[in-house]
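Visitor: predicted model and sequence below, questions to follow.
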Amino acid sequence: MLEDFERGRVNAFFRRITSTMPVADQPSSLVITHLLAGRPPFLEGVARISEVAAVLPKPRSINEATLRQISSSMQVDRLDRTQLADPEQAIAYVESRAAGRDLVLLDVGGYWAPALEHLHHHFSGRLLGVVEDTENGHQRYASLDKIPVPVFSVARSPLKDPEDYLVGQSVVFSTEALVRTRDDILNGRPACVIGYGKLGRSIAAMLHARHVAVTVYDIDPVRRVHAVSQGYRTAPTLTEALSGAGIVVCATGNMSLREEDFGRIANGAYIASVTSSDDELELSALNGLYARTAIEPNVTRYSRVGHYFYVLADGNAVNFLHGASVGAFILLVQAEILAALGSLTANTHEPGIQEITPELRQSIAATWLTYFDEVS
C-alpha cells in the first residue's frame, strides 16, 4: 500500500497529465479495468476528462478495498464477456448507462470488439472510439473485418515496454511461488515459453536468470530467429517445444494450448499463463477427459490414466495472485490511456487502429521522469 506522500505524488502526476486536456463537453466513458490497489488515482484521472458512466472490473483482478473505495464514488458493474460479446445485450447495457451521450470505451482485452459494429450503428449517442490496453485486445480489434471507429491502442507503445518487461518478472516470481507451495522448485525443470513477444522475451530472460533451460516456441519464424540470437533453444513445432518441458508458460495473448496439445504435456509439468484462461488455454475441452483436484491453493492437478499435469491459478494470469505490481512504470501506460481518451474527446479521427503522437509520448515520459526518477 502506498504511503500518503507516495499517493500524493501519483495524484500530482495524473493532475499534470490531464491539465492540458479538454474539460468542456466531456464524453461519457465506460471503463474496463484491473481494479487493483493502485488504480483509484488513474480512475480519478479518467473522471477529470470524462463522465465515468460505469467501471467494469476484470473479475480476477479485484482488490476488495479498492472496490469499496471506487464504489463509493462511481458506478461499478459486473463485467461479463458473454454479455458484451452479444450485440443486443451489449447495446442494451450501453444504453442503460450512457444513452444519447458522446461515449468512449476503455478496454483491457478486446471485450467490446465483437459488438463494436452494432454499437456504432445502433447506439443512440455517438461512439467516439475505443482505447485498448493489451496486445490480446489489440489483436481482437485488428482482426475485425471492419473497424467502424477509431481504436487507440497502447499495446505496442514504447511506453509500455517497461511494464511488459516487469510483468515478465512478476509472472516468473508468481510461478515459482506457486511451485514452491508444493515443496518443489523451478531448477532442474526445462521450461517452454510459448510466444516470444515482449512478455515472452522477459519471461525467458527471467527463467534463464534462475538457471532454467528455456525452449521458445513462436508461430512467427522471425521471432524464433530473435530467440536463437539471444541464446535460447527454439522448436519449429509446439509438439517439439513441449517435449520434456517441466514448466510451460503461455504468453501469446491468444489460444496457446488447445485440447490436443494437453496430451503432449510432460507428466508432472506446471502450466502458467499471463492472461485469462479463456484467452490462453482451452481448459473447458478437458471436461470429462481429466479429473481435476485442488492440490494447493491455486494449484490444480489434471489427471487421467497414465498422465497428469498441474495448472496454476486456474489458468489465469499468475502474477495477479501477488498484486502484479510493476511499480510506478504502470503510470506511463495509464497516462497514455488518458492521452488517448483526451485525443478522442478533442479531435475527430479516422476509423481503425490509432496511436497517440510521438510528441505526446515524449511529453508523458518527461513528466514521469520529473516525478519518479529518483536520481534526478
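Guide: Ah, there it is. Residues are numbered from 1 along each chain as shown.

Visitor: going forward, measure contacts and count neighbours with C-alpha atoms only.
Guide: Fine.

Visitor: how about residue 292, secondary structure?
Guide: Secondary structure, DSSP: H, G, I helix; E, B strand; the rest coil: residue 292 is strand.

Visitor: and the residue lying closest to it once chain neighbours are set aside, what does it touch?
Guide: Nearest residue to residue 292, sequence neighbours excluded (C-alpha to C-alpha, 6 or more residues apart in numbering): residue 302, at 4.8 Å. Residue 302 is in contact with 290-293, 308-311, counting by C-alpha atoms under 8 Å, 6 or more residues apart in numbering.

Visitor: want to compare, so here's the second one:
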Amino acid sequence: MSETAYPPVSAHLDDVEAARTEGRRKMDWAAQHMPILEALREEFEADKPLSGQRIAMAMHVEAKTANLVELLALGGAEVTITGCNPLSTHDDVSAALDTHENITSYAVRGVDEEGYYAAIDAALEINPTITVDDGMDMVAAIHEDHPELLESIVGGCEETTTGVHRLRAMDADGALEYPVFAVNDTPMKTLFDNVHGTGESSLATIAMTTNLSYAGKNVVVAGYGYCGRGVAKKAAGQNANVIVTEVDPRKALEAHMEGYEVLPMREAAAKADVIITTTGNRDVVVEEHFEVMNDGVLLANAGHFDIEIDLDALDELAVDRYEARDGVEAYELADGRRLNVLAEGRLVNLASPIALGHPVEVMDQSFGVQAACVRELAENGDAYDAGVHDVPDELDRDIASIKLDAEGVDHDTLSDTQAEYLDSWDHGT
C-alpha cells in the first residue's frame, strides 16, 4: 500500500521499556473497573470468536481503549490501531499495546497531519476484515485511497456522533461499500457515554486545566443533543448559570422546558464566562461572537473535530498569542480582551495535557457494545448489507445485563402474558 511503512510507536519513543511499564499500569487500573470487558474477556479467551479476523482501528488510544483492543486480540484477532485525534494518544499506553504479539500500535501523540494519515495507512496494511472507527477517518481512507481493501472487509463499527453523521451522509449518497454498526446511537452508548461521560469528563478537564470554579458563572453549552444535555446537567449541578444555544427548535424547546436559558449564540457569547461546544458541526463560534465576548472567557470543544471554534478567524483578530497555562492558549485582541482556547480547540476531555477521557465505568459499557458488535460481524457479517445499521437490540440489552449483574442490581422481567400482550394487535382496552 505504501513504499515505506510508517513505523509503530516504539520507533518514536526514547525509553520504550519505561513507557510500556507505565502504560500497562494504567491499563491494569482501568481493567479493575471494567466488569463488562472482564466478563467478555472470559468468553473471548475461551471461545476465540475472532479467530482469523484482522481488525484495523482508529480510536483514542488510552488505557480504557487499550483494554478493548487487548480483548479483541485475546479473542483471536490480529489487530492494528492508530489514533483518531493527534492529541488524544497516551504514548505509554500505545507502547504497552505494542508488546502484544497480535497487536501493532501506530498511535503517537502530537503527530502532524501527514503523520496522522500515514499512521492510518500503516494500520490498513493488515488488509482488515473488520474496522473500528471513532470519527470515520479510517472508513474514509479506505473508500478514497484504498478501495482494493473493500473486497475483504466484512463490516465495521463507528463509535461517535460525528462519525455516524458522516457515515449516514455517505450511505445516503450510495458511497458506503460495507455494513457499519452505528454504535454511537445505541442506548447503552448514547444514554451513558454521551450524557455522563462527556458531561463529567469535559467539565472536570476544564476545571483542572484552569483551576477555576463553575459556581455563579455563565456557562454556554452549544448544542443540546445527548452530549450537550450531559454538559448542561453537570454544569448546573456545580451551580453554574447554564445557557443553551441550538439550531433545532425541538431541542431548543426541550432545553427551555428543562429550565435553561436559551439564546442565539451572538447573545449568549456576550454573557458567557465559559463556552463549550458539543455539536459536531463547524463554525459554531465565529468572528461575530469573538467580537462581543468578555475578557477572560474560556472556549472549549466537547464535540469532535477542531472546527467548531473558528480559530483561524480568532487568530486574525488577535494581536498576540501566548500560553497562559498548560493546555490554555490566550488570544489577546486589540482592545486588550483575552479569549482563552483550551486544547487547541480539539476535544477538551481528551486532548488537554491532563485529559483522561470519559470515566472508566462509562467506557466499559461503550466498549462492551463495540466488542459485541465486532463478534457479531465476525459470526454473522454476511447477513448485513452495505450501509449504516443499528446495533441489534439483543446485543445492547445483553451488555446492560452484564453491567447490572456486576453491580449487584436486580430488576423485573416481563411475564409471558405481558410479553404476549405487547406483541399483539388484537387486544383491546
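Guide: Here it is on my side, so go on. If you're wondering where the values come from, they're calculated on a predicted model, not measured in any experiment.

Visitor: counterpart of the residue nearest to residue 292 of structure 1 over in structure 2?
Guide: Taking TM-score structural alignment, the alignment pairs residue 302 of structure 1 with residue 331 from structure 2.

Visitor: following element in sequence after the host helix or strand of its match, please.
Guide: With secondary structure defined by DSSP states H and E, residue 331 of structure 2 is part of strand 328-333. Per DSSP H and E, the first helix or strand lying C-terminal to strand 328-333 of structure 2 is strand 338-342.

Visitor: that next one against structure 1, how far on average?
Guide: Its aligned residues in structure 1 lie a mean 1.4 Å from strand 338-342 of structure 2 after superposition (mean C-alpha distance after the TM-score superposition for structure 1).

Visitor: which residue ranges form the helices in the stretch 101-250 of structure 2?
Guide: Assigned by DSSP state H, counting those that start in this stretch, the helices in the stretch 101-250 of structure 2 fall at 113-123, 137-145, 161-172, 187-189, 198-210, 226-237, 249-257.

Visitor: and among those, the most buried is which?
Guide: helix 226-237 (a mean of 24; mean count of other C-alpha atoms under 10 Å).

Visitor: mind giving me the packing neighbours of that helix?
Guide: Helices and strands touching helix 226-237 of structure 2, by 3 or more C-alpha pairs under 8 Å, 6 or more residues apart in numbering; DSSP states H and E, are helix 198-210, strand 218-222, strand 241-245.

Visitor: just give me how far the second one sits from the chain centre.
Guide: When you say that, I think you mean strand 218-222 of structure 2. How far strand 218-222 of structure 2 lies from its chain's middle: 21 Å, per C-alpha atoms, centre = their mean, to the nearest Å.

Visitor: again, but for the last one
Guide: Strand 241-245 of structure 2 has its average C-alpha position 23 Å from the chain's average C-alpha position, going by C-alpha atoms, centre = their mean.

Visitor: which stretch of structure 1 lines up against that strand?
Guide: Here strand 241-245 of structure 2 aligns to structure 1 at residues 213-217, judged by TM-score structural alignment.

Visitor: picking up where we left off before, any chance of the helices and strands packed on helix 226-237 of structure 2 in CSV, plus distance to residue 51 of structure 2?
Guide: What follows is those, written out as CSV (distance: least, C-alpha to C-alpha, whole Å):
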stretch, distance to residue 51 of structure 2
helix 198-210, 34
strand 218-222, 44
strand 241-245, 48
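
Visitor: ok, which of these comes nearest residue 346 of structure 2?
Guide: helix 198-210 (11.6 Å; C-alpha to C-alpha).

Visitor: angle of that closest one against helix 226-237?
Guide: Relative orientation of helix 198-210 of structure 2 versus helix 226-237 (axes from the mean of the first three to the mean of the last three C-alpha atoms, to 10 degrees): 60 degrees.

Visitor: show me what helix 198-210 of structure 2 is packed up against.
Guide: Packing partners of helix 198-210 of structure 2 (3+ C-alpha pairs under 8 Å, 6+ apart): helix 226-237, helix 348-351.

Visitor: distance from the chain centre to the helix or strand just after the shortest one, please.
Guide: Read it as helix 348-351 of structure 2. With elements assigned by DSSP H and E, the helix or strand that comes after helix 348-351 of structure 2 is helix 360-380. For helix 360-380 of structure 2, the separation from the chain centroid amounts to 14 Å (computed by C-alpha atoms, centre = their mean).

Visitor: and helix 360-380 of structure 2, what does it pack onto?
Guide: Partner elements for helix 360-380 of structure 2 (3+ C-alpha pairs under 8 Å, 6+ apart): helix 35-47, helix 63-74, strand 130-133, strand 155-158, helix 187-189, helix 393-407.

Visitor: stretch 118-132 of structure 1: end-to-end distance?
Guide: In stretch 118-132 of structure 1, first residue to last residue: 18 Å (C-alpha to C-alpha, to the nearest Å).

Visitor: including distance to residue 253 of structure 1, could the contacts of residue 302 of structure 1 go into CSV?
Guide: CSV is the format used below for these (distance: C-alpha to C-alpha, whole Å):
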residue, distance to residue 253 of structure 1
290, 24
291, 26
292, 24
293, 26
308, 25
309, 22
310, 20
311, 17
